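Enquirer: What would the 3D arrangement of this be:
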Amino acid sequence: MATLDITCLRSLVTVASFGGVRRAADALHLSQAAVSGHLRRLESELGFPVVTRQGRSIAFTSRGEDLLREAYRLLGEHDAALSRLLGPDAGDLVVVSTDHATEPLLRAVARVLARDHPDRPIRFRFHRSARVRESVHDRSADVALGIGDLGHGTRHIADIPLTWVGPADRAPETGKLIAFTAPCAIRERILASEAASGRRLARECADLISLLAAVRTTGGITALPQTRDRETGLRRLAALPPLPAVPLSLVTSRRLAARTRDDIASALHETWCAHG
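Expert: Alright, predicted model coming up:
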């Protein structure tokens, strides 16, 4: 009987969230070979291809997209079960982040946590911002980075500018809008923008890899944070009306000392100013 390894599923979800193996490996503090090996192990176990090459990029196969949906559900159940069994204060320090938090920001959080808790491993989980908000409320995360209001204790870190992008190899079909599935702050700004007037929502995507692939294959347009607007196969569309920025927000658990919480916020501010 086939089995699904939780570590491999976490790599799969991170690849989807970050739009590629290299950035997923950086975020997970693993080698690219390790993350690629996790994907190959899933393919070997299940007997079908999960990802496919698209030039210098990758995309999910249709069955890979099915696996991704199951992976999100299984990881959520797995992490919730551990929280119930071990309690909120046991085991690893957990950082839950939106995929729009850059690798330098995640390193800044890890440095503060490692300084104050050198004996506790740090584990990263990556979700859409709606799931990040849930992790704050169910106390399954020690640090949460997301887009918009994360509820009680939300701290504003930075405003992330958005940029319109389209395919690099042809004239963009500006009548086709590509967006993340709801709920999503970037989607809301796309659909409410002046540029959306008279255009149709051509495709909704659950993850970054699918979004990028949809823009490349359909020729449509979307908006991305400026930290991600240089994706392979895409180009900026400066002629379209500007979009309002999205707020990057932080919530830290009361299980962390006040000094640790304040230092995480300060480190994020400083890192954003240096790298944002």
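Enquirer: alpha carbons only for contacts and neighbour counts from here, please
Expert: Noted.
Enquirer: center of the chain, which residue is that?
Expert: residue 99 (1.7 Å; C-alpha atoms, centre = their mean).
Enquirer: Please name the nearest non-neighbouring residue to that one.
Expert: In space, and not counting its chain neighbours, residue 99 is closest to residue 17: 5.3 Å by C-alpha to C-alpha, 6 or more residues apart in numbering.
Enquirer: Alongside the first, I'd like the structure of this one:
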Amino acid sequence: MHHDLQITRLRTFVTVVDRGGFRRAAEALHITQPAVSQQIRQLGTILKGPVFLSTGRELKLSPQGTELLGYARRIVALNDEAVSRFIPTTGSTRISVGVVEQLADALPEILRLFARQLPRAQVTVQTGLSESLEGQVTSGQFDCALLLQNQLRLPPSLSCPLGLMRMDWFGRPAYGEGAELPLTLFSEPCTLRGPIMEAFSDAGVSWRVGYEGDQFVGVRSAAQAGLGVACLIANGDELWGLPKTVRSALPSPPGPVPVTLAMSGPGAASGIGPIAEKTFQNALRDYPFVE
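Expert: You can find the predicted model right below:
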């Protein structure tokens, strides 16, 4: 036979214990005292014994009541955690944000500014490559995202240009005169990969792939380790201590690359766009945008 303890009964039980009496529990729960008594009796029926040995001035739990109390607290807490995850508290806002990894060092300022604009907001953040984040915005997994890429599939109504970011060459790989220059590249899909290779080919510089990966930390580490030349945002030396490439024969880096606020349909409908635009612009004010 199936028995259901019910969250309401367990919450009433926990409140009786915490408040120290049936009357106080009824006041806290905004129900009548007979309703509290009935729910406690129903629990006793399931336990096949009393929940309390005494309900006078000092409550005294029965052995089975003491054991049930531990379960009740955990069940009520888990219920409330699940509810808060899917049903925000009245007056609060949930915002899911994607941030391209190359701009992730601005996250503390981004979160601080969101908290200032929306003090009751619950903000969740995920970082990744722009191409991946764009797909997640399109599918509604994020309300908005900060992207750094040349080409967007999003319609103009769901994207807001924030400016153009200057790029530069980083890394000082060791290679002999006349040898192919090793490059550190992001794996496909990457809208900057093609322009990087074209820049070297058009300049007549022979190149090869020295490192290839789909994570920013790997590409950055490869440039630091001297595995190849990487094209990254122009303040990479200040942010990550990357050595700028000093070869005179190098072509100009591709770019500048658009920085864009992308929004999902629900995100745009919620009105988060102007707040996110202001937040991202202020958080990136010291980054190397084209004047």
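Enquirer: tell me, which helix in the first structure spans the most residues?
Expert: In terms of residue count, the longest helix belonging to the first structure (DSSP state H) is helix 62-86.
Enquirer: ok, then the element right after that one?
Expert: strand 93-97 (DSSP states H and E).
Enquirer: in the second structure, what residues pair with that following strand?
Expert: Under TM-score structural alignment, the counterpart of strand 93-97 of the first structure in the second structure spans residues 95-99.
Enquirer: Superposed on the first structure, what's the mean shift for that stretch?
Expert: Once superposed with the first structure, the aligned residues differ from stretch 95-99 of the second structure by a mean of 1.1 Å; criterion: mean C-alpha distance after the TM-score superposition for the first structure.
Enquirer: outside of that stretch, which residues touch it?
Expert: 121-128, 130, 133, 141-147 (C-alpha atoms under 8 Å, 6 or more residues apart in numbering).
Enquirer: repeat that with 6 Å
Expert: 123-127, 142-146 (C-alpha atoms under 6 Å, 6 or more residues apart in numbering).
Enquirer: same thing with stretch 174-184 of the first structure?
Expert: Outside stretch 174-184 of the first structure, the residues that reach it (C-alpha under 6 Å, 6+ apart) are 187, 199-206, 220-222.
Enquirer: I'd like to know which of the residues you listed are buried.
Expert: 187, 203-206, 220-222 (16 or more other C-alpha atoms under 10 Å).
Enquirer: Where does the residue mapped onto residue 274 of the second structure from the first structure fall, secondary structure wise?
Expert: Mapped onto the first structure by TM-score structural alignment, residue 274 of the second structure lines up with residue 262. Taking DSSP H and E as the criterion, residue 262 of the first structure maps to helix 258-275.
Enquirer: mind checking how far the residue nearest to the centre of the first structure is from residue 210 of the first structure?
Expert: 14 Å (C-alpha to C-alpha, to the nearest Å).
Enquirer: my guess is residue 247 of the first structure meets residue 146, correct?
Expert: No - the pair residue 247 of the first structure / residue 146 is not scored as a contact, 8.4 Å apart, by C-alpha atoms under 6 Å.
Enquirer: Comparing these two, which residue is more hemmed in?
Expert: A direct count of neighbours by other C-alpha atoms under 10 Å for residue 247 of the first structure and residue 146 places residue 146 higher, at 28 against 18.
Enquirer: what's the average distance of the helix or strand harbouring the more buried one to the second structure?
Expert: According to DSSP H and E, residue 146 of the first structure maps onto strand 143-147. Strand 143-147 of the first structure, aligned to the second structure and superposed, deviates on average by 1.3 Å (mean C-alpha distance after the TM-score superposition for the first structure).
Enquirer: what's downstream of that strand, the next helix or strand?
Expert: Taking DSSP H and E, what comes next after strand 143-147 of the first structure is strand 155-160.
Enquirer: Next, the angle helix 258-275 makes with that next one.
Expert: Here strand 155-160 of the first structure runs at an angle of 10 degrees relative to helix 258-275 (axes from the mean of the first three to the mean of the last three C-alpha atoms, to 10 degrees).
Enquirer: if we can go back for a sec, could you tell me how many residues sit around the match of residue 274 of the second structure?
Expert: Count around residue 262 of the first structure with other C-alpha under 10 Å applied: 13.
Enquirer: Would you enumerate the residues in contact with it?
Expert: Residue 262 of the first structure neighbours (C-alpha under 6 Å, 6+ apart): none.
Enquirer: and residue 205 of the second structure, how far is that from residue 243 of the second structure?
Expert: 20 Å.
Enquirer: which SSE is residue 250 of the first structure in?
Expert: Judged by DSSP H and E, residue 250 of the first structure forms part of strand 246-252.
Enquirer: re earlier: where does the residue nearest to the centre of the first structure fall, secondary structure wise?
Expert: Per DSSP H and E, there is no helix or strand for residue 99 of the first structure.
Enquirer: Same question for the one 10 residues further on.
Expert: Using DSSP H and E, residue 109 of the first structure maps to helix 103-116.
Enquirer: for that helix, which positions count as buried?
Expert: 103-110, 112-113.
Enquirer: Go through those residues and name the one nearest residue 32 of the first structure.
Expert: Nearest to residue 32 of the first structure among these: residue 103, at 14.5 Å, using C-alpha to C-alpha.
Enquirer: Okay, strands next: where are they in the second structure?
Expert: Here the second structure has its strands, by DSSP state E, at 52-55, 59-61, 93-100, 121-128, 144-148, 159-165, 167-170, 181-186, 207-213, 230-233, 257-263.
Enquirer: To residue 74 of the second structure, which of those lies closest?
Expert: strand 59-61 (17.7 Å).
Enquirer: and that closest one, what does it pack onto?
Expert: Judged by 3 or more C-alpha pairs under 6 Å, 6 or more residues apart in numbering; DSSP states H and E, the packing partners of strand 59-61 of the second structure are strand 52-55.
Enquirer: what's the matching range in the first structure for the strand it packs on?
Expert: So strand 52-55 of the second structure is aligned with nothing, judged by TM-score structural alignment.
Enquirer: Kind regards, and thank you for your time.
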